[in-house]
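[1] Next comes the sequence, and after it the predicted model I'd like to discuss.
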Amino acid sequence: MRISSASLAWSWSLLAGAAHAQFLVSELSFGYTNRIAPEHSRSIPHFELQGNPYQPEILSNKVVLTPAAPAPGGQRGAVWAEHTLDYSRWLADVDFRVSGPERGGGNLNIWLVKDGPTNVGTSSVYTVGKFEGLVLVLDASGVRGGGSLRGYLNDGTKEYKALTGIDSLAFAHCDYPFRNLGRPAQVKIQQTDRLFSVELDGHLCFSSEDVVIPTGYRFGVTAASADTPDSAEIFKLVVMHDNNDYTFKSDEHQRQQQQHEFHDEHDQYTKQKPVAGGEGHPPVRISRGGMVEDTPEARNYERDNVPDADANTITSSKAQFADLHNRLQSVNHHLSTIFRQVATSDQVGEKRHEEVSVQLGQLKGLLTKLDRLDMIEDKLEQMERDMKTLHSELRQSVANAESSVRQHVAGRLEGHHDRLAETLRHPGYGRLIFVIVAGQLLLAGAYVFYKRRKASSPKKYL
C-alpha cells in the first residue's frame, strides 16, 4: 500500500489541533456540573465565601454575591479559591450576570492575586488597599454609560483606596454593556507562553505580550452594590491548564486526578457537560474538538501519537513498513476519535436546536401580544379622531347658540331705545300739576260738603 507524502501531511495537519488538549483544575473551579454545591450545603467545595453585611446566597446553579431590590444597597460579597494557581499556562472562564434598574451602580471584580481572602476580602478596586496581582473590573462606566472592563496590575506597593483617578491607572480597557443582557455573560482570561488575553462573549477585549502573571496566586470574584442595588450572580468559574504544563503540578495532585471514577455515560450527556474533578463525575479532556471524557480510549488517543523519527534511522524495508503501519494505525485511531467527537457535537447540536425551537415557540407566543398592541394603537387613533370630531361639533353648536341669542335680543329691543329717548326728550309737567291741583280741590270740596251736612242735621238733646 502506497500513501503519498501530501496525504500524510494533510492528515497530520488535520490532527494537530486535536492533539492539543487542556485539563480542568477542579480545586479552582465550580459551576461545571449540575449543581454548584452539594445539596443542602451552604458552602462550595474548595472555595471560601465572604460577605458584608450578609453572606452570599448559594443556589443550585449560581452564587448571588449581591441581591437586587428590595434588598438594601451597599452590600458586598466575595468568593475565593482556597488553593493557588500553580500553572504557567492556563485558561479561566467566568460566567456571570448583572441585572438591575435602568441606571446601574456598583461593580464586579475578577481577581488573581496573592493572599486574596486576606488582602482583598470583599473589597473592590476602589476600596482595596495594597494587593499583588491582577484585577479585572466591570462597572457601569464607558463611552455610552453601558459598561466597560478595565484591567489593573499592582506589585503590592500601591494602596488603591488612597489614590484618585483610578480609571487612568488601567493598563487596558474596552467598552462592554454587560448589564441586563437577559443571559449570562462570559469573561475568558488566558495566559500562554507569549500572550495574555481577555475575551468578552467570544470577542477579544485586549491582549498583551508584556503581561505575565506569576504562579501562586488565588482566583476570586467580588461584587459591591450601590444605594440602588444590582443583582450580581456567578454561574461558573472554570480554570484549565495546558496538558503539556507539568512543571508546577505535584505528584499528589496527579494521584488525585487519577483516582476520579467513571459514571454512566448517558447521564454525562443528558445532563450538563461532564468535567474533571467534580464529585461523582469523571475527568474530561478539553480540546479544540470539544469536551471529551478522560476514558481509557481518550488516554489511548494521547498514547497513539507516534513520535517523529529521522528518515536516516529507517534503513530497512521492514522498518519502513513498520513505521508506516504504526503511523497509519495512529491516523486511523485519531480519525475514529474525531468521528466520535463529531457525533457527540451533533448530539449537543440537536439538543441545542430543540432548546432554540422551544424558545422560538415562546417568542412566537410573545409576538401575539404585539398584535394586541397594534389593536390598542388603532383604538387610540379612533378615539383621537372621535375627540376631534366632537370638539368641532361642540364649537359649531356654541356658535349657533350665540347667533340665536343675538338675533332674539336684537328683535326684542328693536325701537325700544328710540322710543325711550323720544319720551325723555319731551317731558310733560302740566299734567302732573293738573292732577295735583285737581286732587286738592276735590279734597277741599269734600270737606265743605261734609261741614254743611253736619251743620244742617238735627241736633239731639239728652
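    That came in fine, so what should we check first? Computed from a predicted model, the values in this text were never measured in an experiment.

[2] only C-alpha atoms for contact and neighbour calcs from this point on.
    Will do.

[3] quick one: contacts for Gln191?
    With contact set as Cα atoms under 8 Å, 6 or more residues apart in numbering, Gln191 has these partners: 88-91, 197, 212-213.

[4] out of these, which one sits closest to Ala37?
    Proximity to Ala37 was ranked across the contacts of Gln191 by Cα to Cα; first place goes to Leu91, at 22.3 Å.

[5] ok, back up a step: with neighbour count and secondary structure added, can I get the contacts of Gln191 in TSV?
    Output for those, formatted as TSV (neighbours: other Cα atoms under 10 Å; DSSP: H, G, I helix; E, B strand; the rest coil):
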residue	neighbour count	secondary structure
Ser88	19	coil
Arg89	23	coil
Trp90	23	strand
Leu91	21	strand
Ser197	17	strand
Val212	15	coil
Ile213	17	coil
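
[6] Looking at those residues, spot the one nearest Ala421.
    Ser197 (106.4 Å).

[7] Measure how buried the nearest residue to that closest one once chain neighbours are set aside is and give me the count.
    Leaving out its chain neighbours, the residue that sits closest to Ser197 by Cα to Cα, 6 or more residues apart in numbering is Ser207, at 4.0 Å. The local packing count at Ser207 equals 16, with neighbours defined by other Cα atoms under 10 Å.

[8] Next up, a structure to set beside the first:
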Amino acid sequence: MARFQDIGKSVVWALISAALSQASSVVERSSFGNGRRISHGGAGLTGWLVSGSDLCLTIQLSDRIILTPPYPGNKRGALWAEEIIHDPEWSAAFDFRANGEERSGGNLQVWSSANVDGLAFGHCDYQYRNLGRPSKLQIKQSTREFEVLIDGNTCFKTAKAFVPPGNVFGITAASAESPDSFEAFRFVATSQSSSEANRKKERNYEAQHRPPPAKDEKAPSGGNIDGQVKDLQNRLQTISSATTKLMEELHALSATNADRMKEIIRIIAHRDQVSSVDQRIQRIERMVETMQREIERKDYQHQFKQLQDLLHNSHSGLLDNLQESSHRILSSAPRMGFFIFLIIAVQLLLAAAYVLYKKRRSGMPKKFL
C-alpha cells in the first residue's frame, strides 16, 4: 500500500511539474491567443495597450484582433505589451494574416524595443498576402544568435545582432488608400528566466510535499492506512477535477474550431467568386499587354506601302474605266448635227408656206356687201 501511495504521489508530482514547467515558459502578460479567447465581448486585452487612428479603434474578436479594417483606408492600429522582458534569451511567436485587393498596400511591424525609433536590421522577401491562412512569424534570441523564421522557413539568422534586455513587445499596422486588412491571431512570448524561476518553485513544492522515508518494512497501523487512503482519495478527486476542467476546455476549443471552420468555409466561398473575377481580369490584362507589345514591336511600314499601292492601282483603274465608259457613251450616241439641220429645215419650210399663204390670200378678190 505504501508503494502504491508513493507511485500515486509521484504521478501527481509529475503532472504538477509538467503543468508548471509548460505554463512558466510563457510570459502571460506579454501574450494573447494562447489556447484561450482573446477578448470577451470587447472588454479589452489583458496586459496590452490597444490603440487605433481616427476613432477607428482596433477591433477585438474572440479569436483575432483586426489592426486595420478592410474599409476605409489610411488607418493605424497598434498593440503594446505592458510587461518588460528582462531576460536576454527570449522568443516570440506571432500568427497574422493580411488580406486585400491585388493592388492594395499597407505594412505590419513587430517591435521589441524600449523606443519605437530603435534600430531595424535584417530583411527577406516573402509573399504573405492573400494566402487564406495565418502566417506564422517566429523571432528567437539566445546568447549565440538572433533568428527570424516565417512559416517554418528561416528568414535570416545572424550572430552579430543582439537586442538588449529591458524592452517590451509591440505590434503596429498601417493601411494605404487602397487598404490591406491586418489580423493578429496569436502572440506568445517566452522567457528563459521565467522558466528557471518556476522550476525553482516546482522543486520547492516537491520538497515540501515529499513523504518522509520509511524507517522499516513493517506493516503500517490501521489508522495510518485510513489516513493514507483518504489522502489518496483526495488526490484522485483533485486529479478528477482537473481532468473535468480540461475536458470543458477541450469542448470549448472544439466549439471554437467549429465556428472557425464555418467562417473559413464562408470566406473560401466568397474568395472563390472574387478569385474567378480576378482571374478573368488578369486574362484580359494579359491579352491587352500582349497586343500592346505586338503593336510596339512589329513594323507595319511594309503593310502601309502595300495598302498605298493598292489604293493607287484602284484609283488608276477607276479613272481608266471612267474615260473608256464616257468614250463609249459619246461614240454610241446619235449625231446632234443632223437633228439640228432637220429642225432648221422644217422651220424654213413652215416659214415659206406661211409666206406663200399670205401672198395668195392678199391676191384673192375681195367681196363687198
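    Sure thing, it's come through. Note that this is a predicted model, so its numbers are computed, not measured.

[9] For the contacts of Gln191 of the first structure, name the two members farthest from one another.
    Taking Cα to Cα as the measure, these reach their widest spread between Ser88 and Ser197, a distance of 14.0 Å.

[10] Contacts only, for the alignment partner in the first structure of Met247 of the second structure.
    Structural alignment (TM-score structural alignment) places Met247 of the second structure against His266 in the first structure. Taking Cα under 8 Å, 6+ apart as the contact definition, His266 of the first structure lies against nothing.

[11] shouldn't Val26 of the second structure be in contact with Ser191?
    Yes - Val26 of the second structure sits in contact with Ser191 when judged by Cα atoms under 8 Å, with a separation of 6.6 Å.

[12] Now the most centrally placed residue in the first structure. Nearest residue, chain neighbours left out?
    Most central residue of the first structure, judged by C-alpha distance to the mean C-alpha position with Cα atoms, centre = their mean, is Asn180 at 2.2 Å. Leaving out its chain neighbours, the residue that sits closest to Asn180 of the first structure by Cα to Cα, 6+ apart is Ser99, at 4.6 Å.

[13] next one: Gln186 of the first structure
    Asp95 (4.5 Å).

[14] so which helix or strand takes in the match of Met247 of the second structure?
    Assigning secondary structure by DSSP states H and E places His266 of the first structure in helix 265-270.

[15] if we can go back for a sec, name the SS class of the residue nearest to Gln186 of the first structure, please.
    With DSSP: H, G, I helix; E, B strand; the rest coil as the basis, Asp95 of the first structure sits in strand.

[16] how much space between it and Lys62 of the first structure?
    With distances taken as Cα to Cα, to the nearest Å, Asp95 of the first structure is found 10 Å from Lys62 of the first structure.

[17] hey, what's in contact with both of the two?
    Residues touching both Asp95 of the first structure and Lys62 by Cα under 8 Å, 6+ apart: 234-236.

[18] and which of those is nearest to Gly151 of the first structure?
    Ile234 (19.3 Å).

[19] any idea what that closest one aligns with in the second structure?
    Across the two structures, Ile234 of the first structure finds its equivalent in Ala184 of the second structure, going by TM-score structural alignment.

[20] Its match should be in a strand, yeah?
    Yes - with the criterion set as three-state DSSP, the secondary structure at Ala184 of the second structure is a strand.

[21] wait, what's in contact with the closest residue to it other than its chain neighbours?
    Spatially, and ignoring its direct neighbours in sequence, Ala184 of the second structure is nearest to Phe96 (4.6 Å; Cα to Cα, 6+ apart). Taking Cα under 8 Å, 6+ apart as the criterion, Phe96 of the second structure is in contact with 134-137, 182-186.
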